[in-house]
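S.K.: could you look at this predicted model? Sequence included:
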Amino acid sequence: MSSQFLNLIKKRRTIYAIGKNVKQSPEELTELIENAVEISPSAFNSQTSRAVILFGKEHQHYWDIVKEVLKPFAASEDAAQKTNAKIDSFAAGFGTVLFFEDQDVVENLQNQFPLYADNFPVWSEHSTGIAQFSVWTALAEQGLGASLQHYNPLVDEKVHTKWKVPTSWKLRAQLVFGSIEAPAGEKEFMDRDHRFKVFK
């Protein structure tokens, strides 16, 4: 059975070799990203997901922050150079989406529905995962490559200060995207018998 949707999901891959050769404008991509986050489902329609979208020098500044924060953790000069090269490969992209979850919303729901209080932080993580997947897939459909990174919580304080992000927004992931300069390699899948059980 063929599926256009499954084919689109297959197109969404982790692409590390990205560049700035993008035909879409920042305005077009902003609209795409905002739409993808907005229509992503969330528990109780809580809409906890938030995003900061960075282009140009703002995108570069984020990866400069990452480089600065990671510097003290380098065990050697060689390790520092390898880390810098990795961060530079992300900075070579066209933009970055910083994904957050609004903890004020989570806490309000916990207060409103105490029976489910323990579940709302978990459902919030579900929401951000779906939002990240939606944006990533939407970018892939436009022919753009991306990779999901996690430099939180090391960068949190500087991010909140630089872009005046509300303190209730908790940084969960960073999706860097751009033109595909080299394709992803072949992806291997484990035997389905180890992953699925079907009862009829």
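M.R.: Done, it's in.
S.K.: C-alpha from now on. contacts and neighbour counts both.
M.R.: Noted.
S.K.: and residue 121, how far is that from residue 190?
M.R.: Distance, residue 121 to residue 190, using CA to CA, to the nearest Å: 30 Å.
S.K.: who's more crowded, the two?
M.R.: Neighbours per residue (other CA atoms under 10 Å) separate residue 121 from residue 190, with residue 121 holding more: 17 against 7.
S.K.: residue contacts, the nearest residue to the more buried one once chain neighbours are set aside?
M.R.: Closest residue to residue 121 in three dimensions, ignoring its sequence neighbours and counting by CA to CA, 6 or more residues apart in numbering: residue 106, at 6.5 Å. Contacts here follow CA atoms under 8 Å, 6 or more residues apart in numbering; on that basis residue 106 touches 48, 120-121, 124.
S.K.: before we go on, here's another structure to hold up against the first:
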Amino acid sequence: MRSKSLQESIQHRRSYYQLSNASPISNEQIETIIEEVVKHSPSAFNSQSARVVLLLGDQHKKLWEIVKDELKKVSGSEEAWKQTENKVNSCFLSGYGTVLFFEDETVIKGLQNQFPLYSQKFSVWSEHSSAIVQILTWLALENEGLGASLQHYDPLIDESIQKEWNISKDWRLIAQMPFGVALDKPAEKSYESVEKRVKVFK
């Protein structure tokens, strides 16, 4: 199968909410993709503050059982809980794996102390760094035929994740990306006029 061009991957990257527990590439290839993205993603002051946890197999399933446990505690009614449970089961737990994105607060605090003039900016730049890692991961998975979506169940699940996988409390959870072979087609997407959003001066 021909690898997609970068432009094709950008165009085809969408949120997929019906995932199967299958992958067209090996676990080792997935690991390599994650490692290469984290290694080569740019960051302000070359801070390299992004941290990633890859969960596969039973570890992936364990994450979404944790999510369900936490969501059940805050569900307002049995009916609301059933809808939530069905969504998690079919959209996230059903997938092949999950990528957890973190930012290391010790790195950010160190830079704030080292460069006080920019102290307030480092937390913002940290978000930029994480966003770059997230989108490059998404594009790389898309390029290999894996569908994904980006979820945000933090801070609801933070403490449970820290305990289950012995994650440092200095690692701040940013987002979760379940992935697998997509079973659905993405919803139609509307686009604002590019002319409104991009200005070119020659």
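M.R.: Cool, got the structure. Keep in mind the model is a prediction, meaning the values are calculated, not measured.
S.K.: TM between them?
M.R.: In this superposition the chains share a TM-score of 0.95, using TM-score structural alignment, normalised by the length of the first structure; 198 aligned residues with a CA RMSD of 1.4 Å.
S.K.: the residue nearest to residue 121 of the first structure maps to what in the second structure?
M.R.: For residue 106 of the first structure, the aligned position in the second structure is residue 108, judged by TM-score structural alignment.
S.K.: find me the equivalent region of the lengthiest helix in the second structure in the first structure.
M.R.: In the second structure, assigned by DSSP state H, the helix with the most residues is helix 122-143. Alignment of helix 122-143 of the second structure against the first structure: residues 120-141, by TM-score structural alignment.
S.K.: average gap between that stretch and the second structure?
M.R.: Compared with the second structure after fitting, stretch 120-141 of the first structure deviates on average by 0.3 Å (mean CA distance after the TM-score superposition for the first structure).
S.K.: could I get the full set of strands for the first structure?
M.R.: 18-19, 49-55, 95-102, 144-149, 169-180 (DSSP state E).
S.K.: if I pick the one residue sitting closest to the centre of the second structure, what's in contact with it?
M.R.: Central residue of the second structure (CA atoms, centre = their mean): residue 177, 3.5 Å from the mean position. Applying CA under 8 Å, 6+ apart, we find residue 177 of the second structure in contact with 98-100, 148-151.
S.K.: just give me the match in the first structure for it.
M.R.: Superposed on the first structure with TM-score structural alignment, residue 177 of the second structure falls opposite residue 175.
S.K.: count of neighbours near residue 83 of the second structure?
M.R.: The burial count for residue 83 of the second structure: 11, using other CA under 10 Å.
S.K.: nope, residue 158 of the second structure is what I was after
M.R.: Number of residues near residue 158 of the second structure (other CA under 10 Å) recorded here: 17.
S.K.: now do the one 3 residues further on
M.R.: Other residues lying near residue 161 of the second structure total 19 when counted by other CA under 10 Å.
S.K.: now it: closest residue in space, sequence neighbours ignored.
M.R.: Closest residue to residue 161 of the second structure apart from its sequence neighbours, by CA to CA, 6+ apart: residue 167 at 7.1 Å.
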